[in-house]
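**Student:** I'll drop the sequence and a predicted model, then ask my questions.
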Amino acid sequence: MPHFVMDCSNTVLNSYDETYIIEQIYLVANESGLFAANDIKVRLNPFTTYSVGNKTEDFIHIFAHIMQGRTTEQKANLSQQLVARLVTLFPDIPNIAMNISDFEKATYCNRNML
C-alpha cells in the first residue's frame, strides 16, 4: 500500500520506457512524505485500443489507491504534484489526470495479516 496504477495510450512509451515512468511516479509519491518508501507500488498499463471523448487521443490517467487517513488537502496536493510531473514529462499529451481512492482500513487484508 499504496498502489499507483497508470493507464495510458501505448504511444506514451515512445517518449520514455516503462521503468523510467514508473520511477518518476514512485519519486513523486515518496517525496510526498505520505507513505513509507518500501510500501509504494507502481504499475503501468498501456492500451492500444481506447477512446477519449470519442477520439483516439493520447492519454494518461493514474488511479491511486491508498489507506484511509490522509486529509483531502494531502490527497489533492499529491494529485497535483503527480499530474505536474507528468505534464512536464509529456507536454504534448492533452489528457493527463489522476484520482485517489481510499482503502477502508477495517476491510483491508493482505497475506501478512492472516
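**Tutor:** That came in fine, so what should we check first? Residues are numbered from 1 along each chain as shown.
**Student:** drop to CA atoms for contacts and neighbour counts, all remaining ones
**Tutor:** OK.
**Student:** from what I can see Phe47 touches Leu13, true?
**Tutor:** No: counting by C-alpha atoms under 8 Å, Phe47 does not reach Leu13; the two are 10.5 Å apart.
**Student:** How about residues contacting stretch 22-38?
**Tutor:** Pro2, Phe4, Ile40, Lys41, Val42, Arg43, Leu44, Arg70, Leu78, Gln81, Leu82, Arg85 (C-alpha atoms under 8 Å, 6 or more residues apart in numbering).
**Student:** Which ones among those map onto strands?
**Tutor:** Phe4, Lys41, Val42, Arg43, Leu44 (DSSP state E).
**Student:** my read: the fourth one touches Phe4, true?
**Tutor:** Yes: the pair Arg43 and Phe4 qualifies as a contact (C-alpha under 8 Å) at a distance of 6.3 Å.
**Student:** one more structure, for comparison:
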Amino acid sequence: MPHCIVEYSQNLAQEVPPADWLEAVKSACVASTLFAETDIKLRSTPYKSFVTGGQEDAFVHVTVRLLSGRSLEQRQQLSHLVLESLTQFSLKNVSFSVEIGEMERESYAKTVVLS
C-alpha cells in the first residue's frame, strides 16, 4: 500500500516519459519510510483534453491513496516529498499538485488471485 495515481497533461509526455514520473513518485514514497518498496502501487493517466483557468496549461497531479491511521504530520511529509520529486524535472509553465487521501481501513478489501 499505497496506490499512487499520476495524472498529467499529455503534452508533457514528450518532455518526461511517464515511467519517469512513476519512478520519481516511488522514490519519494520510499524516502518517506512509511512503505516498503514492494508495497507501492503506481499508475499513470495522460489527459488529452484539459483546461485550467480557461487555458490549456500543463499539469501533473498525484493522488496518493493510503490506508487510514497515518498522522497528519506523516501525510504532510509524504505530500512534500512527492511534490519535491515532481519538481526535479526541468520543466517550465507546469502546475504540480499532490493530494494524500485516506482509505478507511475497516472497509478496505483486497484479494490477490494467483495462477
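**Tutor:** Cool, got the structure. Computed from a prediction, not measured in an experiment: that's the story for all the values here.
**Student:** one step back: tell me which of Arg43 and Phe4 of structure 1 has more neighbours.
**Tutor:** The neighbour comparison of Arg43 of structure 1 against Phe4 (other C-alpha atoms under 10 Å) goes to Phe4, with 23 against 17.
**Student:** State the distance from that one to Lys41 of structure 1.
**Tutor:** 6 Å (C-alpha to C-alpha, to the nearest Å).
**Student:** Same check on Asp17 of structure 1?
**Tutor:** For Asp17 of structure 1, the distance to Lys41 of structure 1 - C-alpha to C-alpha - is 17 Å.
**Student:** Show me which of those two is the more surrounded one.
**Tutor:** Lys41 (17 against 10).
**Student:** give the contact list for that one.
**Tutor:** Counting by C-alpha under 8 Å, 6+ apart, Lys41 of structure 1 has contacts Met1, Pro2, His3, Phe4, Tyr26.
**Student:** how does it look with 10 Å?
**Tutor:** Met1, Pro2, His3, Phe4, Val5, Ile22, Ile25, Tyr26, Ala29, Ala64, His65 (C-alpha atoms under 10 Å, 6 or more residues apart in numbering).
**Student:** Out of those residues, which sit inside helices?
**Tutor:** Counting by DSSP state H, those place Ile22, Ile25, Tyr26, Ala29 in helices.
**Student:** Nearest to Asn110 of structure 1, out of the contacts of Lys41 of structure 1: which one, please.
**Tutor:** Met1 (9.8 Å; C-alpha to C-alpha).
**Student:** Would you quantify the distance from that closest one to Lys75 of structure 1?
**Tutor:** 15 Å.
**Student:** neighbour count winner among those two?
**Tutor:** Lys75 (19 against 16).
**Student:** State the distance from that one to Ala37 of structure 1.
**Tutor:** 17 Å.
**Student:** same question, Val12 of structure 1
**Tutor:** 26 Å.
**Student:** so what's in contact with Arg43 and Phe4 of structure 1 at the same time?
**Tutor:** What both Arg43 of structure 1 and Phe4 touch, as defined by C-alpha under 10 Å, 6+ apart, is the set Ile22, Ile25, Tyr26, Ile62, Phe63.
**Student:** need these in a markdown table with distance to Lys105 of structure 1, can you?
**Tutor:** What follows is the shared contacts of Arg43 and Phe4 of structure 1, written out as a markdown table (distance: C-alpha to C-alpha, whole Å):
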| residue | distance to Lys105 of structure 1 |
| --- | --- |
| Ile22 | 26 |
| Ile25 | 24 |
| Tyr26 | 23 |
| Ile62 | 22 |
| Phe63 | 18 |
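**Student:** Fine by me, we can end here.
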